[in-house]
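Visitor: What follows is a predicted protein model with its sequence.
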Amino acid sequence: MASTPEVRGNAVRTTWLLGGSGPKQSVTFSGGDPKARMNLILAAKALAEAKNHCITRDEVYAALQNKGEETPSRVPTLKQWLPEWRRMRLEAGDVLEHTLLCNERTLVAHALPFLGHLRLTDIDRDQLRAWVSWLKKRPATYGKKNRREAPPLAGSTVRNYYETLSACLATAVPLWLPVNPALALPGERKNYVGLPPESDFDGMFLEPWEADAILAQCSPELRDVVFVALRTGARVGELVALECKDVLFPRTGGAVVQVRRTVKHDGTIGSPKTKLSSRDITVAGEAAAILARLVRGHRPGQRVFRTARGVAWHVGSLRESHWHRAVAAAMRCPDHMPPAPVKPAHGVVRGLRPDEVSFCGCEGVLRRRPRIHDLRHTHASALLESGMSPKKVQLRLGHSSYQITMRIYAHVLDNGRREELDALERFLTEAPLLKLAG
């Protein structure tokens, strides 16, 4: 690899070994605009690496001498690079097309407004620091329109956006960039751009009485989804996309849910999140009976979970309308209901909004507002507390790695039961005595 450009006064130089191990070659540009010099040396470095260093210094000069000041204009801006980046990743085949599309949308919404006009060679550490500072003040958005006052982006969100941009810039090395400016150099602290610290897990684990309180407020069709979600730990998109042919009923009893597809963010049906997300989930008890009832008498390609009108659930409608409504109803105390809406001059009285709940603290009234995804967290925490190994939980949930499971649920694990600690104490006490007796 050609050396990182060396700045010496008003000159900049890069060197390489001919053919990778032959005589040393060097190219130097001096005078003129500093940015133009740097762009020329970066073009020379990229050319040498593209030829696998099988190019002499004179050939590099000859290739660049007719371009002169036009070389900087050949470097694409971040906005121009995004489509090429997505194309290169698709050809590599290591990322799903839907994931790349979501990443591109993230950069269009949160990186291009600040960095999109800059050429790749102009995105340096100072620009990245300024962008991160801008992101930390940027408000979160809800849905297609940000109608409410929103807090700033969460720290984990800012870090995800930065990692997405870093992956985009990494693809431009060595074609346009000598190194990825979003990565720390060896021996340098990693967080040199001022990223917010990693936030603690913000999921919610429901107590049994809390889950029962929500189930009691669900319509029959919604209750089927919520109950099976609590017993399987499947993502809501995976349950909504489930077809009758994906549910098997072994002779030994129970059921097996084959997760092979999911609902994407844009509403389309596609492959699960990762390879390990394609999995089989065993089900027993009432959840298996619910699945048998929903599958019975329907064609293999029909959806398992359907609304009262017999059509497939829409994930957004299920979450925003039905789930939030059931949670709000569980947060209202019959003896301390929130104030009734005022009757308008014309029309009918509106119903209670999801944010209009009771604050009495009576027993049996839900005091927290869980997300529907927290049903998955509740399932996982219940498995770990019941003694299932974290590795089995990882495979059941479809996490891409064991580390993800441990990062999310490590605090649920028992750090040592009393009988286990007693056994440790006996071992440490008896071992020295046995040694002396011997």
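Guide: Yep, it's here.
Visitor: CA atoms for contacts and neighbours, from now on please.
Guide: Will do.
Visitor: V132 versus the residue nearest in space to the middle of the chain, what's the distance?
Guide: For the chain, the residue nearest the mean C-alpha position is N160 (7.3 Å; CA atoms, centre = their mean). Per CA to CA, to the nearest Å, N160 is found 11 Å from V132.
Visitor: now I404
Guide: I404 is 25 Å from V132, where distance means CA to CA.
Visitor: more neighbours, those two?
Guide: V132 (20 against 12; other CA atoms under 10 Å).
Visitor: Are we agreed that the more buried one is in a helix?
Guide: Yes: counting by DSSP: H, G, I helix; E, B strand; the rest coil, V132 is found in a helix.
Visitor: In addition, the following structure is provided for comparison:
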Amino acid sequence: MTDKRTRRRGKGGLSRYKTAAGERWRWRLYVPIDVEHPEQGEKRIGKAGFSTMSDAEDSMQAAVSERRQTGTVQTNDLVTFGDYARTWLDGRRLASTTLIGYEKKLNAHIYPNIGTVPLNRITAARLAKLYRDLERSGRADKGHEGEGLGPNSVRKVHTIISSVLQAAVDEGLLQRNVARSKTANPPTMTEIEAAKDEINPWTVDELQAFTTWAADNDDLAALWFTAAHTGLRRGELLALRWGDIDLARKTLSVRRAVVVVKTRPERLEVKKPKSGHTRVVDLDEATIITLKKWRSTLAQVNIAFTARNANVFGRLDDNGTRHPDNVSRRWRSAVDRCARYCVERQQTPPHEISLHDVRHTHATLMLQAGVHPKVVQERLGHSTITITLNLYSHVLPTVQREAVAAFERLLETA
């Protein structure tokens, strides 16, 4: 006859508990230590962390059903996606900015939806539903809660999920990676490309109007001018040191970049450029003159600000690294003031663009001038020429027409 204690154990049960994050549910269940040797007794298994009683009960009933059919419960059922993902992330060697990006997506989009689901109960259909839900109302950032998440962001969520599941496959916890199934249906690269904002570069006249105005009206004119004439990224410009610039040879070496690490509190970090390696950018005479004047200005503030290890565009009080977001705000203010200046003088103002669009302006104007895309790729630091061609495909038809016209003139001359 089975004693009361065994019967009580055999039923298992649900319980509620409190955490710093709020109320949670757990379940407990007893299964044989060894199905083939019941005399060895039972062991208690369970799972905690469920946000609702319903989720906990569904999970427990699945375990009860499996115990009824097989006499035990597979351990894999007890490993949730969230638990495994946290272990997986802790073992990754990632740059701090990448790690924070992963954690942000896991916390905002993945854990709340499939964090408590056992690894081996993740299905392609469940993932497809998750992606569609995110596209409809996935945003969680302040001021945009409940809005749809863009296809590129949803694709990044999919990439993280797929990486976690693949690691589980490699460890033998899963038979296959369901995220790689067609049924999972994440956003395609075509959809991502179609959703991208169009590049918004300035014309030659707009660029010249702004740099002419800035030279007399903005103390960061040298920074704006260098950005427009080199195509460097914001972080690369702010990490430049005088030792990176060879004014005699008219070259600039991109060796590092400043990035914002969104911790609490956030911090600035200097790391390798996005491409991972140093690149050398040739400078035109106008940029050389601008940098020489800027260096002379800095020398009047503090001669130490012109040393080889000093920041080219550091803060004027201590030469410390400028915050990238502050520089972007300064840019928007400068463009707005330039526009008002032009309107007051009944001149056509440059249209509003972001600081990153200055990089696009540099690339677009070079391609329109007939510069080979490979050269543009090297100046911008793109890892492949495909990236350059895809980004600036809007310029290529014009370049092709000009190339055909040049070829036609060549034949006529011959």
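Guide: Good, I have the coordinates. What you see is a predicted model; the values in this text were computed from it and never measured.
Visitor: Now the TM-score, please.
Guide: TM-score for the superposed chains, counting by TM-score structural alignment, normalised by the length of structure 2: 0.68, backed by 327 aligned residues with a CA RMSD of 3.5 Å.
Visitor: circling back to that earlier point, the residue nearest to the centre of structure 1 matches what in structure 2?
Guide: Structural alignment (TM-score structural alignment) places N160 of structure 1 against K156 in structure 2.
Visitor: quick one, what contacts its match?
Guide: With contacts defined as CA atoms under 8 Å, 6 or more residues apart in numbering, K156 of structure 2 has no neighbours.
Visitor: buried set for the longest strand seen in structure 2?
Guide: Assignment by DSSP state E gives strand 22-32 as the longest strand of structure 2. Neighbour counts using 16 or more other CA atoms under 10 Å place R24, W25, R26, W27, R28, L29, Y30, V31, P32 of strand 22-32 of structure 2 among the buried residues.
Visitor: The first one is in contact with S54, isn't it?
Guide: No: the pair R24 of structure 2 and S54 does not pass the contact test of CA atoms under 8 Å, sitting 11.2 Å apart.
Visitor: Now do the helices in the stretch 301-438 of structure 1.
Guide: 315-317, 324-330, 374-385, 390-397, 402-409, 418-437 (DSSP state H, counting those that start in this stretch).
Visitor: whereabouts in structure 2 does the first one align?
Guide: Okay, so that is helix 315-317 of structure 1. So helix 315-317 of structure 1 is aligned with residues 324-326, judged by TM-score structural alignment.
Visitor: got a list of what T123 of structure 2 touches?
Guide: T123 of structure 2 sits next to V178, A179 when contact means CA under 8 Å, 6+ apart.
Visitor: how about 7 Å then?
Guide: V178 (CA atoms under 7 Å, 6 or more residues apart in numbering).
Visitor: What of S278 of structure 1?
Guide: When contacts are taken as CA under 7 Å, 6+ apart, S278 of structure 1 is in contact with V259, R260, P272.
Visitor: 6 Å - rerun?
Guide: By CA atoms under 6 Å, 6 or more residues apart in numbering, the residues touching S278 of structure 1 are V259, R260.
Visitor: Check K18 of structure 2 too.
Guide: Residues near K18 of structure 2 by CA under 6 Å, 6+ apart: R24.
Visitor: Tell me how far S271 of structure 1 lies from V173 of structure 1.
Guide: According to CA to CA, S271 of structure 1 and V173 of structure 1 sit 30 Å apart.
Visitor: neighbour-wise, which of these two wins?
Guide: Taking other CA under 10 Å, S271 of structure 1 and V173 do not tie; S271 has more neighbours (17 against 13).
Visitor: isn't that one right next to R261, touching?
Guide: Yes: between S271 of structure 1 and R261 there is a contact at 4.7 Å, judged by CA atoms under 6 Å.
Visitor: Could you look up the SS state of the match of N160 of structure 1?
Guide: Assignment for K156 of structure 2 (three-state DSSP): helix.
Visitor: now it: how far from S163 of structure 2?
Guide: From K156 of structure 2 to S163 of structure 2 the distance is 11 Å (CA to CA).
Visitor: now swap in G381 of structure 2 and tell me
Guide: On the measure of CA to CA, G381 of structure 2 and S163 of structure 2 end up 27 Å apart.
Visitor: between the two, which one's more packed in?
Guide: Taking neighbours as other CA under 10 Å, G381 of structure 2 and S163 compare with G381 leading, 24 against 16.
Visitor: The more buried one maps to what in structure 1?
Guide: Aligned counterpart of G381 of structure 2 in structure 1: G398 (TM-score structural alignment).
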